[in-house]
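**Student:** What follows is a predicted structure for the sequence shown.
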Amino acid sequence: MEVLNSQSQSPTQSKLALENVLGMKGGDGDSSYVNNSLCQLKMVQALKPILERSIHENMRFEFNRRGILRIADFGCGTGQNTLVVADTIVRALQCSLEEREMPEFEVYFTDLPSNDFNLLSYFAAAVCGSHFKRLFPQKSLHFCHSSASLHWISQVPESVQQRRSPRVYVSNDCEGIVGAAYLHQFNTDFTAFLNARAREIVDGGSMFISLVGRNAGTQLMEEQGILGNIARHLEYAFEELVNEDIVEREKWKSFYIPWFGPSLEEVESIVKKEGSFEIGNMRVLGGVPMHPMTHWKQGEEKMFGIFVANQYRALFENIIEVHLGSERLTDEFFLRIAKRASTQFEEYIPKEIELVVALLIKNGAHNNSY
């Protein structure tokens, strides 16, 4: 069952099918996203002081007497990470408003319908839907946030789907065709995201985004940093299953990961071309520690392999299982990742990550009351 790139589906059908399976793995089991998102928490913690400073320096809206300040986290996932973000935003806004009458706060957690909202220990409201579309009324939000989400694109580019190559991402694209197609899809999706938020955010409201990117000097056909590294490990698992005649080669050739790691210059260009937001600040944050098991010890190889496999299951189990069509084959797939990680552990320890971080301010009158 090919969900990500079936040639029998229209682009709209393919995109809708992807929306239904792309969520991180739910529940609270050993391989759930809740129990395998420490890397993402490290990103949140690294960005916390930047987020707080961005709020203090760039708040440009006022409240009327019935002031309600509305916050939305786009691509929230599940578990404590999004709660840490929401708490950070509310506290920073409270500090910025300390000399005024304190408004009431409304917080919205948004993600695809396949997301498991049940394991948020509290929520003000859960909003299901793709953040590449409108989700809120016009001029209803004051502060928006998106972390580790926007590098996931809405679909694998059609031209890439037609290549049927044993590559699940941009790597080894010597002609640059695949990389250009992914960039075009990211451009389309990110522009749609900005356009939707521009209609939903009040004039002078802000949006803080961070996404996995790459150094400006990295060519499109090269590794794409951590994203390319992870893609290579998925290719190894497919290759082993194909060589063992457990999975047909066509299953490998028809699977691609729907994500793209842009450079700062690419993100900046799209924001300026879309035109709805002023760039408060934008930077690449490098050297963020990524892996909680960087310092492995002799004798822990098997445990390390299981740990890595659970991390990958949390991210990819849903789309892998739909693509392979069976729970048994999915288990075999992640078993190969565990075995290889236990023997080639140095390849599976990404010591740092590059993030593109930006504070964007909605263009318009800065002193309106809402």
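**Tutor:** Structure received.

**Student:** okay, CA-based contacts and neighbour counts for the rest of this
**Tutor:** Will do.

**Student:** Let me see the contact set for the residue lying closest to Tyr256 once chain neighbours are set aside.
**Tutor:** Closest residue to Tyr256 apart from its sequence neighbours, by C-alpha to C-alpha, 6 or more residues apart in numbering: Val168 at 4.2 Å. For Val168, the contacting residues are 231-232, 234-235, 252-253, 255-257, by C-alpha atoms under 8 Å, 6 or more residues apart in numbering.

**Student:** Report the distance from stretch 195-209 to the chain centre.
**Tutor:** Relative to the chain's own centre, stretch 195-209 is displaced by 19 Å; criterion: C-alpha atoms, centre = their mean, to the nearest Å.

**Student:** all helices in the stretch 1-150 of the chain, in order from the N-terminus.
**Tutor:** For the stretch 1-150 of the chain, applying DSSP state H, counting those that start in this stretch gives helices covering 11-19, 38-58, 80-96.

**Student:** ok, structure two:
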Amino acid sequence: MDQQQCIQNVHMNGGTGETSYSANSSVQKQVILITRPIVEEAILDMLSKLYNNTTISAATSSKPRKTTISIAELGCSSGPNARLVISRVLDAIYDKHYKSGTVTPEILVFLNDLPGNYFNTIFKDVGSFQDELKTTKGEVFGPCFVAGMPGTFYGRLFPSGTLHFVHSSYNLHWLSQAPEKIKKTNKGNFYITKPSPASIVTAYLSQFKKDFRVFLECRSEELVQGGRMVLTLVGMRSSKDPTSKECCSFWELLSMASHDMGAIEKENLNSFNFPNYFHSPEEVKYVINSEGSLTINQLETFHVSWDCSDPKGDENPVTNKLRSAYYMSNIFREVSEPLLANHFREEIMDQLYGRFRERMEEYATQEKTEFINLVISMTKGQKLPNSEI
């Protein structure tokens, strides 16, 4: 799969069906809620630095001057979580400006994803979202304008110096493409596994460093001086063990499920690799510091379980695990099916993910189903002397 094909097919399942992103995005929602304090801190810090000397009190001016804040949500997908993020950001802006008696800025929100994303699903709610803002915050807040910006974030998306805040959650573990060098050396595996030679790990890490540096360079050019960015990524505990179960087991289970089927040609199995990489804190920090245009304010890790179901207390553990496996298999289907359907055949997807669910059920009864997350808060500007980050 070449880079252009990869970019076109790295998107979530659209619509509102059983295997859609909208129906299987509670893990992503949970992570957004966990990282909310970091997002709010970044917004308030940005506002205090950029507008501390320029805000004009509404009480002292009949025609107070309006400023404009531009916000970008990168990888908005097609579900409700992008709206949740933007709502939290607007709440922070409202608290900072309106409650303090200063003029609230006009706000421009860009929702970005790849052209293959189901933008209609998210934009059909924009009208009700803006009406809700007027109801809860009043006519003096905003106004808030919403626009779509299709395109890959591994390239420029916005004019120089136009963004004040950038947010992206659960996107940057996806690469621009699977490493070219592994096509003939990672046969039968969809990702890094315990038996993988060191060259596989090296190739994935190199692709991540290349892509992430491009991402940082582009966002730094687009951010205003002092602008803030918060990123949340699926990661791994340490680069010392890039094949740990917490980051590799699910792709390995999906690979095993594909081998269970006799309907997939061996050549096709051997030529597919997922274009993603689970980063360690050390690897992320290295690329940010070596690129040099952004300062790390916070870099934290936390655990989340893939199982976001809420089983009843009177059910036995086996029943709970089966429910968890069903839910988790749907999660991984909505994020991986577009890629697999393009590489193999769409008509075998139900059978493939049925096998995957069986593998998941076995795994869930024996192993923990939690994983590592990284959240990084950054500012565009020079690194502070003697920084501990």
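**Tutor:** Okay, I see it. If you're wondering where the values come from, they're calculated on a predicted model, not measured in any experiment.

**Student:** Could you save the helices of the stretch 1-150 of the first structure as CSV and add columns showing mean neighbour count and distance to Leu69 of the first structure?
**Tutor:** Below are the helices of the stretch 1-150 of the first structure laid out as CSV (neighbours: other C-alpha atoms under 10 Å; distance: least, C-alpha to C-alpha, whole Å):
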stretch, mean neighbour count, distance to Leu69 of the first structure
helix 11-19, 17, 29
helix 38-58, 17, 13
helix 80-96, 18, 9
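
**Student:** what's the closest of those to Leu141 of the first structure?
**Tutor:** When the helices of the stretch 1-150 of the first structure are compared for distance to Leu141 of the first structure using C-alpha to C-alpha, the nearest one is helix 80-96, at 13.5 Å.

**Student:** tell me the contacts of the counterpart of Ser31 of the first structure in the second structure?
**Tutor:** Applying TM-score structural alignment, one finds that Ser31 of the first structure aligns to Thr19 in the second structure. Contacts for Thr19 of the second structure (C-alpha under 8 Å, 6+ apart) come out as 13, 330-331, 333-334.

**Student:** Show where the helix or strand Ala180 of the first structure falls within falls in the second structure, residue numbers please.
**Tutor:** Assigned by DSSP states H and E, Ala180 of the first structure falls within helix 177-200. On the basis of TM-score structural alignment, helix 177-200 of the first structure is assigned to residues 199-222 in the second structure.

**Student:** sorry, back to before: from Asp203 of the first structure, how far off is the residue nearest to Tyr256 of the first structure?
**Tutor:** Using C-alpha to C-alpha, to the nearest Å, Val168 of the first structure is found at 41 Å from Asp203 of the first structure.

**Student:** Check Lys25 of the first structure too.
**Tutor:** Taken as C-alpha to C-alpha, the span from Lys25 of the first structure to Asp203 of the first structure is 36 Å.

**Student:** do Arg53 of the first structure as well
**Tutor:** From Arg53 of the first structure to Asp203 of the first structure the distance is 20 Å (C-alpha to C-alpha).

**Student:** Please report the distance of the corresponding residue of the second structure for Phe333 of the first structure from Asp260 of the second structure.
**Tutor:** Matched to the second structure by TM-score structural alignment, Phe333 of the first structure sits across from Leu352. Counting by C-alpha to C-alpha, the separation of Leu352 of the second structure from Asp260 of the second structure is 9 Å.

**Student:** Between those two, tell me which one has more neighbours.
**Tutor:** When neighbours are counted by other C-alpha atoms under 10 Å, Leu352 of the second structure and Asp260 differ, and Leu352 comes out ahead with 22 against 13.
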